[in-house]
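[1] kindly generate the corresponding structure for this input.
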Amino acid sequence: MASQIERESMNFDVVIVGAGPSGLSAACRLMQQANEAERELSVCVVEKGSEVGAHILSGAVFEPRALSELFPDWAERGAPLNTPVLRDELYLLKDADKAQKLPNALVPKSMHNAGHASSNDTDNPNYVISAGNLCRWLAEQAEGLGVEIFPGFAAQEAIVDDEGIVRGIITGDMGVAADGSETANYMPGMELRAKYTLFCEGARGHIGKRLISRFDLDANRDPQHYAIGFKELWDVPAEQHEPGLVLHGSGWPLNDKDHGGDSHGGWFLYHGDNQQVMVGLIVDLAYRNPYLSPFDEFQRMKHHPLLKRHLEGGKRVAYGARAIT
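    Got it, this is the predicted structure:
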């Protein structure tokens, strides 16, 4: 899989592709274990975004149990968990105007966020967070433990030797024109070689797809199910902002058969800190109507009276979409 261009090379014990929550958590835990064992370990994380967190789109309700296992003193370390969930509401949107609120007694435990669903511990709620800010904080912890992080470097391909063993990755070439030709500023990517390489690219990562194909990793496995998720971040007036309010729902517009829809998915609306609201729609990539536009369905959904009252008078400040496993 690796090309034959002569490249500079660096060697590490572990190379991690992707500075998302999983990649950074893995880097932190590896260094913690090495430090506990008083062993030297070199760990490198490469991130395609211009900075850590730049490609993190999740508008997240976060359960801190795993974070507490990784950093029991995360609060003292200043982890950006500032908005505990105070109230949960779950709705079924029946049509463009009507909504039915589901009683808490009928809501599955996994949907309760004002307290850990796993333990029914109402004294320890989940948090409405910026996943991007959490990743930036994790990167600070990782660097403090000795991890090297290279933002702005996309992994281009895996290095696989003649024996079929993954030996690291090659970062993307720079100075390449749109037609693939080399410009005057061309610079070949580097080889980052490692004893172990972790691929934390997220859903449908391009190297991951190649490795799955090369090593038949999906043989005798159920096909992976995917969705597309949309998210917007809104600044809203103070008088309609309720930090810690979490809304989830399903139904309209995805089930609007008059509009050509008969699809599955769900929506969310979270009130975070700094007078901001996160709103989004997740659409299963199993819809049969080829004319369905998930983006347009998201825009329609925001006009439902239930959601509109949370956004009216506000201003959209960020938008993103990505595949979800």
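
[2] drop to CA atoms for contacts and neighbour counts, all remaining ones
    Will do.

[3] how about the contacts made by the closest residue in space to Lys48 that isn't next to it in sequence?
    Counting by Cα to Cα, 6 or more residues apart in numbering, Lys48 lies nearest to Ala154, which is 4.0 Å off, once chain neighbours are set aside. Residues in contact with Ala154 (Cα atoms under 8 Å, 6 or more residues apart in numbering) are 46-49, 171-172.

[4] mind doing that once more with 7 Å?
    Contacts of Ala154 were listed using Cα atoms under 7 Å, 6 or more residues apart in numbering, and they are 46-48, 171-172.

[5] repeat that for His112.
    Going by Cα under 7 Å, 6+ apart, His112 touches Asp88.

[6] who's the closest spatial neighbour of the spatially most distant residue from the centre of the chain, skipping the chain neighbours?
    Computed with Cα atoms, centre = their mean, the residue of the chain farthest from its C-alpha average is Ala184, at 35.9 Å. Sequence neighbours aside, Gly175 is the residue nearest to Ala184 in space, at 7.1 Å (criterion: Cα to Cα, 6+ apart).

[7] to compare against the first, here's another:
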Amino acid sequence: MPYDVVIVGAGPAGLSAAIRLKQVAAEKGAELSVCILEKGSEVGAHILSGAVIDPRSLDELIPDWREKGCPLADVPVTDNQHWMLSKTGKISVPHFLTPPFMHNKGTYTGSLGNLCRWLASQAEELGVEIFPGFAAAEILYNDDGLVKGVATGDMGVARDGTHKPDYTPGLEIHAKYTFFGEGVRGHLSKQIIRTFDLAKDSQPQVYGIGIKELWDIAPENHVPGRVIHTQGWPLNETEGSNGGGFLYHQANGQVALGFVTWLSYSNPYLSPFQEMQRWKTHPEIAKILKGAKRVSYGARAISDGGLQSIPKLVFPGGALIGCSAGFLNVPRIKGTHTAMKSGMMAAEAAVDAILSQRQHDELAAYPEAFEASWVKKELSIVRNVVPLVEKFGELIGSALANVTMWAEYIGLKMPFTMKHHANHKSLWRKDQVKPIAYPKPDGVLTFDRLSSVFISNTNHEEDQPVHLTLKDPNIPVEYDLPMYDEPAQRYCPAGVYEIVGQDEGNPKFVINAQNCVHCKTCDIKDPTQNINWVVPEGGGGPNYPNM
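    Just a heads-up that it's a prediction; the model follows:
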């Protein structure tokens, strides 16, 4: 199937790119064919974010979005709070201590999944073809090595590789340009980065894992538009760990709450899922959740590297957009607006190239536009925040980070850019740390992983090839278990990995692939990089409502 542009991923970057492609082509009196492949069962099924969204890019893309029924307009942020937590108390950080861009003025809180569903409707009105349930599984190349498109995965393949009665072969989607907007640690994006050595001049990307729940809370505790961020407890009790929590009062009496653990942590006994559950027991958080009911759960890795970790954005025949490249502004905890703008910039470059009949070349105009954009300026201001906190710890590091943000904000550019270290290299041996004793879930405020996965509506066809592949099946038991007590048992927020038979002296590494919520943490944090996440059959995975 030939198109002018094929986009992998119907997230905010991919949808914005598709809309902008159609807009610019129409402005020039031309018509372009554009399709989006989305591995989720529907647009938004795999989208998870807090989310507090800066509408800057949306204002550029669709200026009248508020009048068009966009769900993001429902809840503007009206109250912004930042808490430093101790085990039993909190200190509120005054606004005047932080730069104005941290105050959330003019932002909105709501479901990023629902925003993507609305953007998809806008794209389809312009003629964009969107194919949910089709996972892009393979990159296609011309004989000269240029990217010519992607192929979707075969459907109906049994675990042993045989074809089931409903077998359907994948499709080849050919395009003049292919945009990869798969999100963080995209399966094909990481191949593109490696194949074209796009990261040779950038720092290693570093990550966090965000674990989120949606709660229906008591009306007397709900304040629409209130946004709360937290630092400190409980991660400050574990050496070498950083992160924080969020709690956003959204529409219909709901709060979105969650916890981000930076994947630079060093203790292999740390469980991001358990830290999130423990965080909810803080008196200030528990007070908000009194009488509330949990209705949804999910998890997703986020890219924390910032400006210095963005790889080269283009290659012959395509571009990286959104979180596939890593445009998150970490201290603001916002990446939707930057992701959208990246897709728009790539789209504008592609239209010019296609109409000039420069097919499959490098879209040099895209990185040039990025260099001159407000996205580059915004990310430059905060580029040293993550490495400062990691190097000097939460209190001193946060104070130094705040000083650098203020200095950059008023135009005093810091003469240095700090480096990152890959997350999979940060774990200490199990004999160098103390195990962490987590309390048992109470089923009211705190929960276990399997009951959580159940309300994420995660489903995979069980009789299919396991999409969590091992380069060496012996490493988990022969190396990771004695060295780190196999940390995959704890860093996975969905209970995918477990060691069985250890008490009997016959340990085995079990992969419960049907539980996978596609967060990509295993692909990132595995200390030997032995786990390789590949796409399962299209339509599998979580089905997030209102997340």
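
[8] next, the TM-score between them, please.
    The TM-score (TM-score structural alignment, normalised by the length of structure 1) is 0.91; 302 aligned residues with a Cα RMSD of 1.0 Å.

[9] aligned to the residue nearest to Lys48 of structure 1, what sits in structure 2?
    The equivalent of Ala154 of structure 1 in structure 2 is Ala135 (alignment by TM-score structural alignment).

[10] ok so, going back, residues in structure 2 matched by the host helix or strand of the residue farthest from the centre of structure 1, start to end?
    Using DSSP states H and E, Ala184 of structure 1 sits in strand 182-187. The aligned range for strand 182-187 of structure 1 in structure 2 is 163-168, by TM-score structural alignment.

[11] what do you get for stretch 220-228 of structure 1?
    Residue span in structure 2 matched to stretch 220-228 of structure 1, by TM-score structural alignment: 201-209.

[12] quote the end-to-end distance of the matching stretch.
    Terminal residues of stretch 201-209 of structure 2 lie 25 Å apart, using Cα to Cα, to the nearest Å.

[13] so for it, what gets flagged as buried?
    Neighbour-count burial for stretch 201-209 of structure 2 flags 202-209 (criterion: 16 or more other Cα atoms under 10 Å).

[14] can you check stretch 74-87 of structure 2 too?
    In stretch 74-87 of structure 2, counting by 16+ other Cα under 10 Å, buried: 74-85.

[15] return the distance of it from the chain's centre.
    21 Å (Cα atoms, centre = their mean, to the nearest Å).

[16] residue in structure 1 matching Ala51 of structure 2?
    Ala51 of structure 2 maps onto Ala60 in structure 1, with residues paired by TM-score structural alignment.

[17] touching, that match and Gly132? I think so.
    No: in this structure, Ala60 of structure 1 is not within contact of Gly132 by Cα atoms under 7 Å, at 9.7 Å.

[18] for those two, indicate the residue with more neighbours.
    Neighbours per residue (other Cα atoms under 10 Å) separate Ala60 of structure 1 from Gly132, with Gly132 holding more: 21 against 18.

[19] how would you label the more buried one: helix, strand or coil?
    Look at Gly132 of structure 1: counting by DSSP: H, G, I helix; E, B strand; the rest coil, its state is helix.

[20] was I right to think it contacts Glu51?
    No: using Cα under 7 Å, Gly132 of structure 1 is not in contact with Glu51; the gap is 10.0 Å.

[21] all helices for structure 1, in order.
    Assigned by DSSP state H, the helices in structure 1 fall at 21-36, 65-70, 131-145, 206-214, 294-301, 305-311.

[22] now those helices as CSV including distance to Ala158 of structure 1?
    Listed next are these as CSV, based on distance: least, Cα to Cα, whole Å:
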stretch, distance to Ala158 of structure 1
helix 21-36, 17
helix 65-70, 29
helix 131-145, 23
helix 206-214, 7
helix 294-301, 33
helix 305-311, 44
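
[23] nearest to His241 of structure 1, of those?
    Among these, the nearest to His241 of structure 1 by Cα to Cα is helix 305-311 (7.6 Å).

[24] the closest one maps to which residues in structure 2?
    With TM-score structural alignment as the criterion, helix 305-311 of structure 1 aligns to 283-289.

[25] list of residues touching that stretch?
    Here stretch 283-289 of structure 2 makes contact (Cα under 7 Å, 6+ apart) with 88, 217, 221, 280.

[26] from the residues you listed, list the buried ones, please.
    The neighbour-count test (16+ other Cα under 10 Å) marks 217, 221, 280 as buried among these.

[27] could these be laid out in JSON lines, adding distance to Leu247 of structure 2?
    Formatted as JSON lines, these follow (distance: Cα to Cα, whole Å):
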{"residue": "Ile217", "distance to Leu247 of structure 2": "12"}
{"residue": "Asn221", "distance to Leu247 of structure 2": "12"}
{"residue": "Lys280", "distance to Leu247 of structure 2": "10"}
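
[28] how many residues are close by the residue nearest to Ile511 of structure 2 when sequence neighbours are not counted?
    Closest residue to Ile511 of structure 2 apart from its sequence neighbours, by Cα to Cα, 6+ apart: Tyr497 at 4.9 Å. By other Cα under 10 Å, 23 other residues sit near Tyr497 of structure 2.
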